[in-house]
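Just a sequence and a predicted model for now, questions to come.
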Amino acid sequence: MISFILCLIVAITILVVFRLFERFGIDNLQAIVFSYLISAFAAFLIVDWEVSIAKIPQQDWFIYTFIIGASFFIGFNIFALSTQKVGMALTSVAANISVIIPVGMALILYDEKLNIWQIGGLTLALVAIFLVFKPTNKTKVFSSALIFPLALFFINGINNSLMKHVEHLDAMSNPMLFLGLVFTVSFGIGLTFYLLKKNKKPITRKNLLAALILGLLNFISTYLFLASLTIFDSSVFFPIFNLSFIGGSAIIGVFVFKEKLRPINWLGLILAIFAIVLITYFQ
């Protein structure tokens, strides 16, 4: 239970950190790029080296470390931008309601069947997405910013689908090795992007400190997430975690960062929670 609570706190803290980046003038790209170096280093520190380094490229899941590494890097940048542009509440909904994408992929790739509860959950999720992200006619800036949570919805769904796929390739038999490689790829891609970027900002101590904090939070969140899954059944863990993550993020966003949500957004948020519970609990 302690690992679950800590995992939830750390996951929400990552959103808080992204909100604070803008306030303290932290460069998102620098912080995210070097955070993956920290996360990779932490993962490799506790890897169970049951597979020799020479045999790693021979693993069926190895090629996916490059695909997922690139997807993680893109997703984390969108995560930061979405949190800063539309707030914690809508970002948390976008990240979690994306569960419908891997469910859909499972139907196509693995011929999995849906029960009546999951069908109801998927239908409810589509309604929730419309209500949460329904643009207002009065505020063009806000509605244009919705591209970030919508992009997060798709990229997070792709990430979850890829992670579900590599589970079938036995990648999670040594999760720290797999994640360490993924984080390394994310760092490599991010560093290359930074070096090739025109008009890039110089690296500063402030940005590196932010990277250290973000990297440790990202690793700790991942570690505690995996630890919690070994304790709780997934049908219990995911509904409670997603519900708590959305609720906690919304509360902090509204009361701490003064985020504004319309009644229709609140309705969408509540429906999203119910949809996620139906999809994940009755799987």
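Nice, I can see it.

use CA for all of it now, contacts and neighbours both
OK.

which helix of the chain spans the most residues?
helix 205-231 (DSSP state H).

list the buried ones in that one?
Neighbour counts over helix 205-231 (16 or more other C-alpha atoms under 10 Å) mark 207-208, 210-226, 228-229 as buried.

Equivalent analysis for stretch 155-167, please.
Here stretch 155-167 shows 155-166 as buried, counting by 16+ other C-alpha under 10 Å.

Show residues contacting it.
Outside stretch 155-167, the residues within contact range by C-alpha atoms under 8 Å, 6 or more residues apart in numbering are 61, 64, 68, 71-72, 74-75, 95, 98-102, 105, 172.

Same question for stretch 104-115.
By C-alpha under 8 Å, 6+ apart, stretch 104-115 touches 161, 282-283.

do stretch 8-17 as well
80, 83, 88, 214, 217-218, 220-221, 241, 244-245, 248-249.

do the same with stretch 207-220
Stretch 207-220 is contacted by residues 7, 10-11, 13-14, 17, 26-27, 30-39, 42-43 when judged by C-alpha under 8 Å, 6+ apart.

Mark which of those residues are part of helices, please.
Reading helices off those with DSSP H, I get 7, 10-11, 13-14, 17, 30-39, 42-43.

Tell me the buried residues within these.
Buried, going by 16+ other C-alpha under 10 Å: 7, 10-11, 13-14, 17, 30-39, 42-43, out of those.

Out of the buried residues of stretch 155-167, which comes closest to Ala54?
Val166 (20.2 Å; C-alpha to C-alpha).

The structure to be compared is supplied as follows:
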Amino acid sequence: MIYLLLSILSSTVIFVIFRLFKKFEINTLQAIIFNYFVACAVGLTWFIPNPDIRVIPQKDWFLGVIILGFLFIAVFNLAAITTQRSGLSVVAVASKMSVAIPVLFGIFLYQESTGLGKIFGIILALFAVYLSSIKTNKSLNIQPKNLIFPLLVFFGSGIIDTSIKYLEANYVANEDVGLFSSAIFAFAGITGISILTIQAFSNKLKFQWKNVMGGIVLGIPNYFSIYFLVMALRNPDFESSTLFTLNNVAIVTLSTLLGIALFRERLIKHNWIGLALAVISIILVARSAV
């Protein structure tokens, strides 16, 4: 349980940092790329005694972390495109509703429990995420030609969570959790550097040291968000469908409350309804795990 709580806390801190990026006009793409190398360094320094990165290509999960590293950058860029074309609420809904993918994965592939209380709680959680993410009284406005981008964000985000669960369950040994987490960030960073290189050759790269500082600040909680999530998934008392639901809804709820407390965000009526549904869903899903 403690690992789940720490994962929720780490992910919520990331939300606060992203809000501060906007305030200090930090280039989010550059900061995210630098953050991946910082997150990798955190794992290699704090969690792995005498790390030997030469063994990584020999690991059964090696190909998996390469794919995950690429997906991290790809989904971020797709989210940016979605925000530009359809708005922030659309990308928030697409990324957060993606929790349905690892939940279904756990139920059907691992034959996890499907009690009435749990199923109802998961359905409520999806409604809660949707209602909490909409920041306007108007309905989501997505032009047909732009529909592909939020769909790719939805599936990409869901595939990332599902892949982490699959690799953790089948290929990652207990002593490799730190190295596994670090390797994901390393390959994400390497992929990101290729993007910056292309920008540099096309004269579109505007480097500023504050973006590096932003990456350092972001990298520490980002590493822990993945590390603690993997550790929580290893808890035999929690099914992955339960854990992903609790993790996602709790992050949305805590992030929304911090938005009110720290940034004076104003919620509209369906945001409050979403928060209420989130609390109910957490209680229902948590009770099903007891």
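Yes, it's here. In this text, all values refer to a predicted model and were calculated from it rather than measured experimentally.

now what about the TM-score between them?
The TM-score (TM-score structural alignment, normalised by the length of the first structure) is 0.76; 277 aligned residues with a C-alpha RMSD of 4.1 Å.

Give me the subset of the buried residues of stretch 155-167 of the first structure lying in helices.
Reading helices off those with DSSP H, I get 155-166.

wait, what's in contact with the nearest residue to Thr222 of the first structure once chain neighbours are set aside?
In space, Thr222 of the first structure comes closest to Cys7 once its chain neighbours are excluded; the distance is 7.9 Å by C-alpha to C-alpha, 6 or more residues apart in numbering. For Cys7 of the first structure, the contact set (C-alpha under 8 Å, 6+ apart) comprises 220-222, 224-225.

How is Asp237 of the second structure assigned, secondary-structure-wise?
Recorded secondary structure, Asp237 of the second structure: coil (DSSP: H, G, I helix; E, B strand; the rest coil).

just the contacts of stretch 155-167 of the first structure now: which is nearest Ala125 of the first structure?
Looking across the contacts of stretch 155-167 of the first structure and measuring by C-alpha to C-alpha, the closest to Ala125 of the first structure is Ile100, at 7.6 Å.

Any idea how many residues pack against that closest one?
25 (other C-alpha atoms under 10 Å).

who touches it in this structure?
122, 125, 157, 279.

As TSV, the residues you listed with secondary structure would be great.
Output for those, formatted as TSV (three-state DSSP):
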residue	secondary structure
Leu122	helix
Ala125	helix
Gly157	helix
Ile279	helix
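
Keep only those that are still in contact in the second structure, please.
Of the contacts of Ile100 of the first structure, the contacts whose aligned counterparts also meet in the second structure (both residues aligned by TM-score structural alignment, their matches' C-alpha atoms under 8 Å) are Gly157.

so stretch 247-260 of the first structure matches what in the second structure?
On the basis of TM-score structural alignment, stretch 247-260 of the first structure is assigned to residues 253-266 in the second structure.

hmm, who's touching the matching stretch?
By C-alpha under 8 Å, 6+ apart, stretch 253-266 of the second structure touches 12, 15-16, 132, 267, 275, 278.

rerun at 10 Å
Stretch 253-266 of the second structure is contacted by residues 8-9, 11-16, 19-20, 128-129, 132-133, 135, 249-252, 267, 271-272, 274-279 when judged by C-alpha atoms under 10 Å, 6 or more residues apart in numbering.

So for it, what gets flagged as buried?
Using 16+ other C-alpha under 10 Å as the test for burial, stretch 253-266 of the second structure gives 253-259.

returning to that earlier point: out of the buried residues of stretch 155-167 of the first structure, which comes closest to Leu177 of the first structure?
Closest approach between these and Leu177 of the first structure, by C-alpha to C-alpha: Val166, at 13.1 Å.

which position in the second structure aligns with the closest one?
Aligned partner of Val166 of the first structure by TM-score structural alignment: Leu167.

and the gap between that match and Leu131 of the second structure?
32 Å (C-alpha to C-alpha, to the nearest Å).

Just the helices from the stretch 51-200 of the second structure, written as ranges.
Assigned by DSSP state H, counting those that start in this stretch, the stretch 51-200 of the second structure shows helices spanning 62-86, 88-97, 100-109, 116-133, 148-170, 177-201.
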